[in-house]
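J.: 3D model of this:
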Amino acid sequence: MIDESTERRIEITIPPEYAGTRLDKTLAELLPDYSRSRLKQWLTNGDLTVDGGSPAPKTAVAGGEAVRLSVPETPHDAEVEPERIALDVIYEDDSILVLDKPAGLVMHPGAGNRDGTLQNALVAHDPALAALPRAGIVHRLDKDTSGILVVAKTFAAHKQLVEDLAERTVKREYEAVAVGVMTAGGHVDAPIDRHPVDRKKMAVREEGREAVTHYRVISRYRAHTHIRCQLETGRTHQIRVHMAYARYPLLGDPVYGRRLSVPKDSSEAFAGALRGFKRQALHAATLGLTHPATGEAMQWSAPRPADFEQLLAALADDAKTHGL
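T.: Predicted coordinates:
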């Protein structure tokens, strides 16, 4: 039986049928709102006790032990300063927050980016998010990728969304502009790991983690293709790395792309539009998931930002001018 006298204090008596089971497994089953790794952390630092002590996670339980958990009042990300940065909220309830992130916004603080990030904005939007890992961020978009993402607002939602992402039940579709004219869609099934030399980059490597990207053609232009990509997995820079590996790198990608090449007989306006697009042409367009609290299937879309729309319009005008 769980006795929650406050939202942050939980008391449980381990049922006798768990006798002989490892403590970490028992705690994960009796406290399903929290991940096993977080329960281990709280057991280690004394926020979670068993009969007043802190036994090793692998200890076998006898049944009848008193478990007490005090979820730390000190925020998990107390060092992240709240900042009033405008957020484009698509949907919000007690469990999740769905946002349309603009290009140029860094996800969380790091070297050279201590403030002005989405995480700073989230803890200002809802101070309770500071108690969650990275203020509830469960998946990321690169700084210069625009579009839709979900943030967890509770430990239970965070745990469930992380599991859903791992089990590939979260639908994520992107739009992109690739360099080169594709004849058809396809998929890339190639493992991704850190680049062996440049540790800031990712690369297709045999010893990497499984990564699968599906892509299909939306429109073809003289030297580019507007495509829709769907992720099966969610590796760092996955679409950018996979499309470069397939020899169709994303337009404007400063890391994995080619040097800009303007098609012959291009107008000054079109050449300027290509040169003026200063980020990878990638937008997270659609997100579908099972709500972590209600079990309801939900889906949202984020409209293409103005710079992406202007790029597509310039590509279409150039194609029309040249009889395509």
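J.: going forward, measure contacts between C-alpha atoms and count neighbours the same way
T.: Fine.
J.: which helix or strand contains the most centrally placed residue in the chain?
T.: Nearest residue to the geometric centre of the chain (CA atoms, centre = their mean): residue 139, 1.5 Å. Assigned by DSSP states H and E, residue 139 falls within no helix or strand.
J.: could you measure from it over to residue 234?
T.: Using CA to CA, to the nearest Å, residue 139 is found at 8 Å from residue 234.
J.: now residue 125
T.: From residue 125 to residue 234 the distance is 27 Å (CA to CA).
J.: now swap in residue 131 and tell me
T.: Here residue 131 is placed at a distance of 25 Å from residue 234 (CA to CA).
J.: of those two, which one has the most company?
T.: Higher neighbour count among residue 131 and residue 234: residue 131, with 21 against 18, using other CA atoms under 10 Å.
J.: return the residues in contact with residue 228.
T.: 173-176, 215-218 (CA atoms under 8 Å, 6 or more residues apart in numbering).
J.: and those, which of them are buried?
T.: 173-176, 215-217 (16 or more other CA atoms under 10 Å).
J.: the residues you listed in helices, which ones?
T.: Of those, none are assigned to helices by DSSP state H.
J.: residue 24 against residue 38, yeah?
T.: No. Assessed by CA atoms under 8 Å, residue 24 is found out of contact with residue 38, at 10.5 Å.
J.: between the two, which one's more packed in?
T.: Using other CA under 10 Å, the more surrounded residue of residue 24 and residue 38 is residue 24, with 20 against 14.
J.: quick check, residue 316 in a strand?
T.: No. Counting by DSSP: H, G, I helix; E, B strand; the rest coil, residue 316 is not found in a strand; it is helix.
J.: shouldn't residue 138 be in contact with residue 159?
T.: No. Taking CA under 8 Å as the definition, residue 138 is not a contact partner of residue 159, at 9.0 Å.
J.: work out for me the element residue 27 sits within.
T.: Taking DSSP H and E as the criterion, residue 27 maps to helix 23-30.
J.: residues of that helix that come out buried?
T.: 23-24, 26-28, 30.
J.: what's the answer for stretch 229-242, then?
T.: 229-242.
J.: could you list which of those belong to strands?
T.: Of these, the ones assigned to strands by DSSP state E are 229-231.
J.: show me what contacts the residue nearest to the centre of the chain?
T.: 149-150.
J.: ok, now residue 258?
T.: For residue 258, the contacting residues are residue 249, by CA under 8 Å, 6+ apart.
J.: and it, helix, strand or coil?
T.: Going by three-state DSSP: residue 258 is coil.
J.: Proceed likewise with the subsequent sequence, for comparison:
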Amino acid sequence: MSKTRIQLQTLIPEDFSGQRLDSVLAQLFSDYSRSRLQQWIQAGEVLLDGRTPRVRDKVLGGEQVLIDAAQDVAVSEDVAQPLPLDLIYEDEHLLVIHKPAGLVVHPAVGHPQGTLVNALLHYAPELASLPRAGIVHRLDKETSGLLVVARTLRAHTDLVRQLQARSVSREYLALVQGEMISGGTVDEPIGRHPVDRKRMAVVANGREAITHYRVEQRYSGFTLLRVKLETGRTHQIRVHMAHIRYPIVGDPTYGGRLRLPAGLSEAAITQLQQLRRQALHAARLGLVHPETGEALVCEAPLPDDFAQLLPCLDAKE
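T.: Below is the predicted model:
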């Protein structure tokens, strides 16, 4: 077990007015437990507008929160494995990885090895001392595309701050069922499905989730969207697209039965049948480099299964 310092800051939104500070921080910094945040408050490691607050203090909204706290970091016990990595960018501070569909990010029950974490620990052993092996956000197993990984504690803290401040730009390409007329925004809270706890859903008591989308190309019966995340909830794009009744093609959890338009070519049908995952790809990632302060933008081309499908569809003007 090693020690590191966590530095976080944010403005408390006005709609939290009247709530207890510890409850508000648990919602704003969901990577940390409420009890851990309470400990930091009691230890004087949390400042509210420059003063040391109490756990039970009520917030007004608009206050500046600064957390500068010590945290124990366990050294990873996951196994390092010589698995292939598609590196889009690399320096001594961070890595940007192009994750293929089918690769699990973190080891878990059912996937103890053969994950992105196992590959990273082999490629960069120093990641064993970082939270979650330096991974600050994730992609679903069957979603392809870009992930950023911190290689130092300083970079990790800064990237987490950027994600919380919503200054990291994440753009996806998604093929959805149905023909959209125009782009838009889905602003609906997401939480656990009230019945099926393995799924997420739009629920009234969920966490804020905002997804922006615009039409990239229309096809007969389908639409290719460019989607931008403002928040990063579990399965957010998949849940939001299903909620507005344009589910992502190939999504086994939220997509329902695939609807094939009349007149679809045999080639398109074959490609759709061979697509064994949701047609969702994290195509573009933009952030501020944690060390140099310069803008870093990375892009990843569509993988073959996705790219070969599009030319088979009947494009519209």
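J.: what's the TM-score here?
T.: Scored against TM-score structural alignment, normalised by the length of the second structure, the superposed chains reach a TM-score of 0.77; 263 aligned residues with a CA RMSD of 2.6 Å.
J.: can you tell me the element residue 91 of the first structure falls in?
T.: strand 89-92.
J.: which part of the second structure lines up with that strand?
T.: Taken onto the second structure by TM-score structural alignment, strand 89-92 of the first structure occupies residues 87-90 there.
J.: what's the answer for stretch 220-236 of the first structure, then?
T.: Using TM-score structural alignment, stretch 220-236 of the first structure pairs with 218-234 in the second structure.
J.: chain center to that stretch, what's the gap?
T.: The chain centroid and the centroid of stretch 218-234 of the second structure are separated by 14 Å, computed with CA atoms, centre = their mean, to the nearest Å.
J.: as a quick check, tell me the outermost residue of the second structure.
T.: Farthest-from-centroid check, the second structure (CA atoms, centre = their mean): residue 263, 36.7 Å.
J.: quick one: map it onto the first structure.
T.: Checking TM-score structural alignment: residue 263 of the second structure goes with residue 265.
J.: picking up where we left off before, from the ones in strands among the buried residues of stretch 229-242 of the first structure, pick the one nearest residue 166 of the first structure.
T.: Within those, the smallest distance to residue 166 of the first structure is 12.0 Å, found for residue 231 (CA to CA).
J.: please, which helix or strand holds the closest residue to that closest one other than its chain neighbours?
T.: Closest residue to residue 231 of the first structure apart from its sequence neighbours, by CA to CA, 6 or more residues apart in numbering: residue 213 at 5.0 Å. Using DSSP H and E, residue 213 of the first structure maps to strand 212-220.
J.: ok, residue 273 of the second structure next?
T.: Using DSSP H and E, residue 273 of the second structure maps to helix 266-274.
J.: what's that helix packed up against?
T.: On a contact count with 3 or more CA pairs under 8 Å, 6 or more residues apart in numbering; DSSP states H and E, helix 266-274 of the second structure meets no helix or strand.
J.: how about residue 83 of the second structure: what's its closest non-neighbour residue?
T.: residue 119 (5.0 Å).
J.: for the alignment partner in the first structure of that neighbour, what are its contacts?
T.: With TM-score structural alignment as the criterion, the equivalent of residue 119 of the second structure in the first structure is residue 121. Shown in contact with residue 121 of the first structure (CA under 8 Å, 6+ apart): 82-87.
J.: residue 146 of the second structure too?
T.: So residue 146 of the second structure contacts 96-99, 282-285, 298-300 (CA under 8 Å, 6+ apart).
J.: repeat that for residue 178 of the second structure.
T.: Counting by CA under 8 Å, 6+ apart, residue 178 of the second structure has contacts 221-223, 246.
J.: also residue 190 of the second structure?
T.: 200-209, 233, 236, 239.
J.: please apply the same query to residue 171 of the second structure.
T.: Residue 171 of the second structure touches 226-229, 282-285, counting by CA under 8 Å, 6+ apart.
J.: mind putting those residues into a markdown table with distance to residue 165 of the second structure?
T.: A markdown table is the format used below for the contacts of residue 171 of the second structure (distance: CA to CA, whole Å):
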| residue | distance to residue 165 of the second structure |
| --- | --- |
| 226 | 22 |
| 227 | 19 |
| 228 | 15 |
| 229 | 13 |
| 282 | 20 |
| 283 | 21 |
| 284 | 18 |
| 285 | 15 |
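J.: mapped onto the first structure, which of these are still contacts?
T.: Contacts conserved in the first structure for the contacts of residue 171 of the second structure, using both residues aligned by TM-score structural alignment, their matches' CA atoms under 8 Å: 226-229, 282-285.
J.: aligned to residue 112 of the first structure, what sits in the second structure?
T.: With TM-score structural alignment as the criterion, residue 112 of the first structure matches residue 110.
J.: what number of residues lie near its match?
T.: 6.
J.: name the helices or strands packed onto the biggest helix by length in the second structure?
T.: Longest helix of the second structure, by residue count under DSSP H: helix 153-164. Contact here means 3+ CA pairs under 8 Å, 6+ apart; on that basis helix 153-164 of the second structure packs against strand 2-11, strand 144-150.
J.: out of those strands, which is the most enclosed?
T.: Greatest average neighbour count among these goes to strand 144-150 (a mean of 25), per mean count of other CA atoms under 10 Å.
J.: count of neighbours near residue 113 of the first structure?
T.: Quick note: residue 113 of the first structure (other CA under 10 Å) scores 11 neighbours.
J.: from residue 167 of the first structure, how far out is it?
T.: Taking CA to CA, one finds residue 113 of the first structure at 31 Å from residue 167 of the first structure.
J.: now do residue 218 of the first structure
T.: Taken as CA to CA, the span from residue 218 of the first structure to residue 167 of the first structure is 28 Å.
J.: related to what we said a few turns ago, now for the residue nearest to residue 231 of the first structure: which residues touch it?
T.: Each residue near residue 213 of the first structure by CA under 8 Å, 6+ apart is listed here: 187-189, 229-233, 238-239, 242.
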